[in-house]
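Chemist: Sequence below, structure please.
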Amino acid sequence: MGRATLITTAVVFLAIGVIFSPETFGSKSTTLSTYIKLAHLLGFSIAFGAALWVTFIGGIIMFKNLPRHQFGNLQSKMFPAYFSMVGVCIAVTVASFGYLHPWKTSSTSQRYQLGFLISALAFNLTNLFVFTPMTIEMMKQRHKVERENSIGEEVGWSKNVEVAKKNPKLAKMNKKFGMIHGLSSLANIMSFGSLAIHSWYLAGKLDL
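Modeler: Reported below is the predicted structural model:
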C-alpha cells in the first residue's frame, strides 16, 4: 500500500470513529474539549508507539541483520524523520494538555504531568537538533576510515573492534562516536520514560 492510501485509510477510520462515537449520538454537538482530548490521545499514542518500536524493536532487528554501513546510512535518514514526527506529536500532546489543564487551576499531579511531557519534548528536540546531526557527521567520518580498511559491509561490530586495536585513528573515532551516540540514546530513553510516566496517568483516567 502506498503512503497516500495508508493515510486515507487512517483518516477514514478516524472519521468513522468520530461519527459513531457515543459523544456524537448522545449530544447535539461535540464539545471542543472532546476534540482536544482526541488530539492529546492521538499525539501521545503515536509518539509513545513510535518511540517503543524504534528504541526497543526496530533498531535492534536492523542492527542484527543489516550490514553495518547500510544500517548506519538507513539510520541517518530515519532518525531525523523519527525525531521530527515524535517532536510534533509530543508538542500537540503538551499543547492539548496545557489547554485542558491551565496551570493556575490545575492540580499538583496535573502540573507534574505537564512537566513530564515538556521534559519529553525537550529531550526529543535535543536529539533532533544537537545529538543526531553530531552522530550522523561522526558516522560518515568513521565510515570513510572503515572503507579505507575494507570493513563495514559485515553485520555486527567484530571487524571494527579488531581493526581498531591496530588503528589509533579508528579507535579514537569509535570512542567519540560511542560518547555522542550514548548521549543520544540517553536522551531518547529519557523522553520515552517521560511518556511512559504519562501513560500511567492516562491509564488511571480511563473508564472502560
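Chemist: all contacts plus neighbour counts: C-alpha atoms, from now on.
Modeler: Will do.
Chemist: Contacts only, for residue 192.
Modeler: By CA atoms under 8 Å, 6 or more residues apart in numbering, the contact set of residue 192 is 48, 51-52, 120.
Chemist: quick one: it from residue 93, how far?
Modeler: Look at residue 192 and residue 93: by CA to CA, to the nearest Å, they are 14 Å apart.
Chemist: Helix, strand, or coil at the most far-flung residue of the chain relative to its centre?
Modeler: Distance from the C-alpha centroid of the chain peaks at residue 28, with 38.1 Å (CA atoms, centre = their mean). The three-state label for residue 28, taken from DSSP: H, G, I helix; E, B strand; the rest coil, comes out as coil.
Chemist: that older thread, in strands, which of the contacts of residue 192 appear?
Modeler: If you go by DSSP state E, those have nothing in strands.
Chemist: Show me those that map onto helices.
Modeler: Members of those lying in helices (criterion: DSSP state H): 48, 51-52, 120.
Chemist: for comparison, sequence B:
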Amino acid sequence: MGFQDVVSAAANLAPYHLLSYSTLIGMSIFQSFTVVKTAHRVLPRPAFTTLQARLFPIYFQLQTLYFFLTAATFPPYGPVSLIKDGTSAALFSVAGTGVLLNFFVYGPRTRQAMIDRSRKAGAPATTTDEDVEEASEEAVEALNKSFHKSHAMSLHINLITMGALVVYGWRLALRLKVE
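Modeler: Take a look at the predicted model:
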C-alpha cells in the first residue's frame, strides 16, 4: 500500500460517516431508553432531577455535534452528496430540525422549568444553593404545567428525531456492499 493509497483511504468519508452515525444513534437510544429509565427507577426524585438537569444539556450538545458530523461526512462528498440524495436529505432535515429544537428551545426550557419547579415546590435546588422559595399551589401548578408541556415537546421531538435516524440507518445498511 503506497502513500497515494493511504491518502485515498483517509479521504474516504464512508468510515467517518459510519462511526459518527453509529455514535449518534447509539448515544440517542442509550440515553433515551436506558439511562433515563434506569435513573428514574432507582434514584429518589431530587437526585433524579439533579442528574437530569446536568445530563440533558450534555446529551443535546453531543447529539447536535454528532448530527453535524454525520451530515458533514455523508459519502462520497459530504453535504453536496447529501443534498443530491432527496430521501436522505429529507430524513436529515427532520432529524436536524429535532436536534436543533431540543438543543436551543425545548431542552433549555424543560431544564429551567424543572429547576424552577423544584425550587418552588420545596425540593432541593438543582443548580445553585439558593434558598428554596415558598409558592402558592397555583404557582406550583403553573410550573408543573410548564414543565410537562416543555418535557412532552422535547420527548416527542427526540422520538421523531430518532425515528428519522433509524430510517436513515436502515437505508444506509441497504447500501452496504457485503461480500
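Chemist: Tell me how they score on TM after superposing.
Modeler: After superposition, the two chains reach a TM-score of 0.81 (TM-score structural alignment, normalised by the length of structure 2), with 165 aligned residues with a CA RMSD of 2.6 Å.
Chemist: Please pull up the equivalent of residue 74 of structure 1 in structure 2.
Modeler: Correspondence of residue 74 of structure 1 to structure 2, assessed by TM-score structural alignment: residue 51.
Chemist: so which strand or helix has that match?
Modeler: In the assignment (DSSP states H and E), residue 51 of structure 2 maps to helix 45-72.
Chemist: Of all the residues in that helix, which ones are buried?
Modeler: 48-53, 56-57, 59-64, 66-72 (16 or more other CA atoms under 10 Å).
Chemist: Give me the neighbour count for the residue mapped onto residue 58 of structure 1 from structure 2.
Modeler: Aligned by TM-score structural alignment, residue 58 of structure 1 pairs with residue 35 of structure 2. Using other CA atoms under 10 Å, residue 35 of structure 2 is surrounded by 14 other residues.
Chemist: Can you tell me what residue 15 of structure 2 aligns to in structure 1?
Modeler: Counting by TM-score structural alignment, the partner of residue 15 of structure 2 is residue 38.
Chemist: For residue 185 of structure 1, see how far away that match is.
Modeler: From residue 38 of structure 1 to residue 185 of structure 1 the distance is 30 Å (CA to CA).
Chemist: what's the longest helix in structure 1?
Modeler: Per DSSP H, structure 1 has its longest helix at helix 168-205.
Chemist: That one vs structure 2, average offset?
Modeler: Between helix 168-205 of structure 1 and the aligned residues of structure 2, the post-superposition mean distance stands at 1.1 Å (mean CA distance after the TM-score superposition for structure 1).
Chemist: Relative to structure 2, which residues correspond to that helix?
Modeler: By TM-score structural alignment, helix 168-205 of structure 1 lines up with residues 138-175 in structure 2.
Chemist: that older thread, out of the ones in helices among the contacts of residue 192 of structure 1, grab the one that's most surrounded.
Modeler: Of those, with other CA under 10 Å as the count, residue 120 tops at 27 neighbours.
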